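In: No letters, just coordinates:
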């Protein structure tokens, strides 16, 4: 291998590396700049197919990767937050959104690349205001995209003079199936269709000896483009490994969408190329072919989506037939296993936060179940209820550890905004509070065991008072679950307000117990158990209030960010 070939390969790989780095950096910057708006976009993913498709396109435009969107959707499907038809519509939109990168690349801004990089650098590294830094990061990364493209373009120019290379290009250009295979393999290796399409646009922009005609031509580029669309599905397939059957079906739907579209379009490449040339800017081929490829990419995905959108039920039947239900799928996950957490989604903070919130809600529901069992255990000396509280306590401890680990891993990604970091910090404290509520109910159950062993008895009035305390706190816990699950600030305020009534209740019942002691109607031996259970109930109220405060703090942060963005 001669020096020129080594230099060409090194330049191509280096330019590709800069391009991919710039694209990932731009995705991170866009996510941070979009901030809380991503939460609103994600909230409409589960609506009707048309809205899901539009939301999928918008999310992908922010993430700069259809694979990233598909991986996120797979996580939602696996968690049960989305149905398969809903997920399919979002994937259709993701395939449209991913064409945005090729459209951006098609612009010729060679004279402005370095000023863009410099402006982005200044905004990225010097301002202290986070929103300005995020915008700067996006601009800086945008400039790096074109630095990578420019580098690849410069090292490709000598290839036009290589007879061997020109012969290989001619083979690909005249055998569409070979072009599809080349495009698929390129994307399988690079793991980014946007990157391989950028390479394709650069290759196609290199002139033949006449200085006007493209080495590849649009008819030669389209099959490779179709292959790129197939290759990008491998990321989703890898993300579905180890996931539920529903998640695998979602990844398979992505494959079916691109493969069927390719199979249809491959028969009409010459006519499709003429249509793209008709709707694209006119001029010398090497000057307009990059835009033509971008338009071919966009039109392919829009047309394929329009074909499949009314046929979503058929797509569901296809993937259900290929991957039917199995006994393993029907079996429920063990209670101690997280049902919502997905490490593949950690690079999309808002999606990961949403999944963690759902897992926290699930833990709170177990704690709510502990509340009823602990009450039965203490008031009625129910041995079965005591055993169930023990089991639920172990489950809550395990899940709390898993959620805390998941949120800690999210912090380590370095992709969180200041507001998101504050929210995650609040969630870590909240899940710890949830686990402490479980500890308090475990403490009450331990008193129930002691009460049973020593045959303590309470007066009828004391039992009624304790029942009142249990019911009051149980109602508060149920409201906390609702506030957490729905991000319901009104309910959260109600929980915080009820904390005062729990404190009043504890003081009132303690006073009544002391009055009974003075009258001799209550045994002194019961005092420790009675007052400690009241204290446990008061602590539970405090923890519920803390969790509700987390919901309110998150809402306040949201409004603060929105006001800053308006300014």
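Out: The structure has been received and is ready for your questions. Every value quoted in this text rests on a predicted model; they were computed, and no experiment measured them. Numbers count the residues shown, from 1 in each chain.
In: Only C-alpha atoms from now on, for both contacts and neighbour counts.
Out: Will do.
In: Report the central residue of the chain.
Out: Nearest residue to the geometric centre of the chain (C-alpha atoms, centre = their mean): residue 351, 3.0 Å.
In: Just the buried residues of the helix or strand harbouring that residue, please?
Out: In this structure, residue 351 sits in helix 349-380 according to DSSP states H and E. Neighbour-count burial for helix 349-380 flags 349-379 (criterion: 16 or more other C-alpha atoms under 10 Å).
In: what element comes up after that helix heading to the C-terminus?
Out: Counting by DSSP H and E, the next helix or strand C-terminal to helix 349-380 is helix 383-412.
In: Work out the gap between that next one and the centre of the chain.
Out: Distance, stretch centre to chain centre, for helix 383-412: 23 Å (C-alpha atoms, centre = their mean, to the nearest Å).
In: swap in stretch 418-434?
Out: Counting by C-alpha atoms, centre = their mean, stretch 418-434 comes out at 17 Å from the chain centroid.
In: for stretch 424-444, same thing?
Out: On C-alpha atoms, centre = their mean, the centre of stretch 424-444 falls 25 Å from the chain's centre.
In: Same question for stretch 171-180.
Out: Computed by C-alpha atoms, centre = their mean, the chain-centroid distance of stretch 171-180 equals 37 Å.
In: List of residues touching that stretch?
Out: 216, 217, 219, 220, 221, 223, 224, 225, 226, 227, 228, 266 (C-alpha atoms under 8 Å, 6 or more residues apart in numbering).
In: Counting only strands, which of these make the cut?
Out: Among those, none falls in strands (DSSP state E).
In: With distance to residue 535 and neighbour count added, can I get those in TSV?
Out: What follows is those, written out as TSV (distance: C-alpha to C-alpha, whole Å; neighbours: other C-alpha atoms under 10 Å):
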residue	distance to residue 535	neighbour count
216	78	25
217	79	22
219	78	19
220	77	26
221	73	29
223	72	28
224	70	27
225	68	28
226	67	30
227	66	27
228	64	31
266	73	17
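In: so which of these would you say is closest to residue 510?
Out: residue 228 (72.3 Å; C-alpha to C-alpha).
In: can you tell me which residues contact the closest one?
Out: Residues near residue 228 by C-alpha under 8 Å, 6+ apart: 180, 183, 184, 185, 186, 187, 193, 196, 197.
In: The third one reaches residue 233, doesn't it?
Out: No. Counting by C-alpha atoms under 8 Å, residue 184 stays clear of residue 233, with 9.6 Å between them.
In: who has more neighbours, these two?
Out: Counted by other C-alpha atoms under 10 Å, residue 184 and residue 233 do not tie: residue 233 has more neighbours, with 28 against 25.
In: and the gap between the residue nearest to residue 78 when sequence neighbours are not counted and residue 192?
Out: Sequence neighbours aside, residue 247 is the residue nearest to residue 78 in space, at 5.2 Å (criterion: C-alpha to C-alpha, 6 or more residues apart in numbering). From residue 247 across to residue 192, the span is 21 Å (C-alpha to C-alpha, to the nearest Å).
In: want to compare, so here's the second one:
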């Protein structure tokens, strides 16, 4: 209800302001242009990065100091802590970053966002920015009409900078004329009441505009025109810092538990830093005065002092909160636990992940891994065994032979709850994402989609296998009992081999899988001859033999499908190496040809 009333309330307030003062229109237009410029900059960096930013993030966050540095550098370059926050939440949701690394990036982004205030305070108010804005807009718009995504990205960046500069120009001009008709400084409030009041105003302004940069530029231009007092400007800057957490909170609404924990850390950091800054405002102002003299900032240059204050209290917040990262992480994990639900839901494929190609591919890979894990457990239980024993170091043949009872499992129910829900979500996610990306990411999604289809095929084959297994596994006929135990052994031995490959991959993994596939084809051919001999020797009935032949086919399908999925999921190396290894892997026709040649060679001998 409150959210529905917010937008009309903003429109009414703006309309009243436009009616009250024509100069307010100029200021509002400046803010609108500035915000549109920031949106254009974010779009430009998304189009231009093409996954590069994500790769750099992966390699630059293995240490806390690297995470801090990454947050500072990227926010300084892009002048958008919002974009950095969204990317960080997406990577955490995809399982590529842990919570500590994400918190480090957010801390760094808070420091990086202070550079915008320095640039505007030092240069933006002393130059006629509209002179630079016009050429940027012209060249930027021309580039936007080009087909190349890189050129379009440059176009968005140039147009974004142009709108930023134009917005600052109009805000500055608006306040210059506004002060002649209406003096905001007359409403200044001193002391702690004023600090908390203006901090709340700064927070509200940033929540409405969803940009602390825009709020800071507005504060600096108002301060330069003497529309607000220096003390109230400091409080507004503190409030802007608190209000900027709204972007992370909104970005985390569609995220998983990790994303919500990061938004919580962002809120804790900014609110704590803001409270400390207000409580120790006198000491911080004295520190700003002392550092200002050391840097050569004039006593009455309050705009530069505001930029220095903004940097100083954010730096204080980082120093204060860094030792608390691990306790904060543990607290957030307790407060925001992983949801316990009966039906599997995606953990990594959050809405924000689809915006970044490499992040989306990794999210799909992680979800496919979960589908494989669930299918592995389902198949093992469908064969009336325990996963921990199959994947351990027990003698599987002895385990199967010693088993004296069959534990039925409702494979249909488990499939619906544990696999189909995830599989459907993966297909929907890939369908949404795959049409807009470069060939590399689309190819990876293609392989992952096929891997999911193979896993589902394996589960369906296990369901068909279960029917006759329940009938014959503990039959009084030793031959049929032995043969069904051998079918089970074929499946669980492969699952153990794949689990070992997953835990300790090596450079010969693809050759190992090819060898397994070749052995499977040979086994499948030999089984038919074996079953015919058993029928001929009257060890099993023809009805039992036909069931074995069908069920051997289901076992072959399970093994082939699992091998195909494992080739995509478990082979060691990067994405490019995976593609090379897939090219080297033998297809079914080549394997059959090798097997035929081997049989011909044996006959000649």
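Out: Thanks, I have it. Quantities reported herein were computed from a predicted structural model and do not represent experimental measurements.
In: Need the TM-score between these chains.
Out: After superposition, the two chains reach a TM-score of 0.77 (TM-score structural alignment, normalised by the length of the first structure), with 540 aligned residues with a C-alpha RMSD of 4.5 Å.
In: for the first structure, what's the longest helix?
Out: Counting by DSSP state H, the longest helix found in the first structure is helix 527-566.
In: Name the residues of that helix that come out as buried.
Out: Buried positions in helix 527-566 of the first structure, judged by neighbour count with 16+ other C-alpha under 10 Å: 527, 529-530, 533-555, 557-558, 561.
In: What of stretch 588-605 of the second structure?
Out: 591, 595.
In: Can you give the distance of that stretch from its chain's centre?
Out: 48 Å.
In: Stretch 466-479 of the first structure too?
Out: 35 Å.
In: Show residues contacting that stretch.
Out: Contacts for stretch 466-479 of the first structure (C-alpha under 8 Å, 6+ apart): 368, 371-372, 375, 379, 491-492, 495, 498, 502, 505-506, 534, 537, 540-541, 544.
In: Equivalent analysis for stretch 571-581 of the second structure, please.
Out: Contacts of stretch 571-581 of the second structure (C-alpha under 8 Å, 6+ apart): 444, 501, 502, 505, 506, 507, 509, 510, 568.
In: Quick one: buried ones out of those residues?
Out: 444, 501, 502, 505, 509, 510, 568.
In: Helices - which of these land there?
Out: Short answer: those in helices (DSSP H) are 444, 501, 502, 509, 510, 568.
In: got these as TSV, with distance to residue 319 of the second structure columns?
Out: Converted to TSV, those look like this (distance: C-alpha to C-alpha, whole Å):
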residue	distance to residue 319 of the second structure
444	42
501	44
502	41
509	47
510	49
568	44
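In: quick one: which two of the residues you listed are the most distant?
Out: Largest separation among these by C-alpha to C-alpha: 444 and 501, giving 20.6 Å.
In: Pull the residues that contact stretch 313-325 of the second structure.
Out: The contact list for stretch 313-325 of the second structure (C-alpha under 8 Å, 6+ apart) reads 100, 103, 107, 110, 111, 269, 270, 272, 273, 277, 284.
In: For those, work out which two are farthest apart.
Out: So, these by C-alpha to C-alpha: farthest apart are 100 and 284, at 28.5 Å.
In: In terms of neighbours, single out the busier of these two.
Out: Between residue 100 of the second structure and residue 284, counted using other C-alpha under 10 Å, the more crowded position is residue 100 (21 against 18).
In: I figured the more buried one hits residue 326, correct?
Out: Yes. Contact status for residue 100 of the second structure versus residue 326: in contact at 7.1 Å, counting by C-alpha under 8 Å.
In: contacting residues around stretch 273-289 of the second structure?
Out: Residues outside stretch 273-289 of the second structure that contact it (C-alpha under 8 Å, 6+ apart) are 192, 195-196, 235, 238-239, 241-242, 299, 305, 308-309, 312-314, 316-317.
In: Just the buried positions in it, please.
Out: Neighbour-count burial for stretch 273-289 of the second structure [16+ other C-alpha under 10 Å]: 273, 274, 275, 276, 277, 278, 281, 284, 285, 288, 289.
In: can you map out the helices along the stretch 1-150 of the first structure?
Out: Assigned by DSSP state H, counting those that start in this stretch, the helices in the stretch 1-150 of the first structure fall at 3-34, 37-43, 49-63, 66-78, 84-97, 99-105, 113-125, 130-156.
In: mean deviation of the third one from the second structure?
Out: This means helix 49-63 of the first structure. Superposing on the second structure and averaging over aligned pairs (mean C-alpha distance after the TM-score superposition for the first structure), helix 49-63 of the first structure comes out at 4.2 Å.
In: any idea how far that helix is from the chain center?
Out: 13 Å.
In: Show me what that helix packs onto, helices and strands only.
Out: helix 3-34, helix 37-43, helix 66-78, helix 84-97 (3 or more C-alpha pairs under 8 Å, 6 or more residues apart in numbering; DSSP states H and E).
In: mean shift of the first one relative to the second structure?
Out: Compared with the second structure after fitting, helix 3-34 of the first structure has a mean deviation of 3.6 Å; criterion: mean C-alpha distance after the TM-score superposition for the first structure.
In: ok and that helix relative to helix 113-125, angle-wise?
Out: Compare the direction of helix 3-34 of the first structure with that of helix 113-125 by axes from the mean of the first three to the mean of the last three C-alpha atoms, to 10 degrees and you get 40 degrees.
In: Who are the packing partners of helix 3-34 of the first structure?
Out: Looks like helix 3-34 of the first structure contacts helix 49-63, helix 130-156, helix 193-204 (3+ C-alpha pairs under 8 Å, 6+ apart).
In: again, only this time at 7 Å
Out: Applying 3 or more C-alpha pairs under 7 Å, 6 or more residues apart in numbering; DSSP states H and E, one finds that helix 3-34 of the first structure makes contact with helix 49-63, helix 130-156.
In: try the third one
Out: Secondary structure elements in contact with helix 66-78 of the first structure, counted by 3+ C-alpha pairs under 7 Å, 6+ apart, are helix 49-63, helix 84-97, helix 233-239, helix 245-265.
In: Now tabulate the ones you listed in JSON lines and tack on distance to residue 118 of the first structure.
Out: Shown next, in JSON lines, are these (distance: least, C-alpha to C-alpha, whole Å):
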{"stretch": "helix 49-63", "distance to residue 118 of the first structure": "23"}
{"stretch": "helix 84-97", "distance to residue 118 of the first structure": "28"}
{"stretch": "helix 233-239", "distance to residue 118 of the first structure": "33"}
{"stretch": "helix 245-265", "distance to residue 118 of the first structure": "39"}
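In: quick one: which of those helices is nearest residue 149 of the first structure?
Out: Among these, the nearest to residue 149 of the first structure by C-alpha to C-alpha is helix 49-63 (19.5 Å).
In: tilt between the closest one and helix 66-78?
Out: Using the same axes, to 10 degrees: helix 49-63 of the first structure against helix 66-78 is 130 degrees.
In: hang on, the earlier thing: how close does the residue nearest to the centre of the first structure sit to residue 75 of the first structure?
Out: 9 Å.
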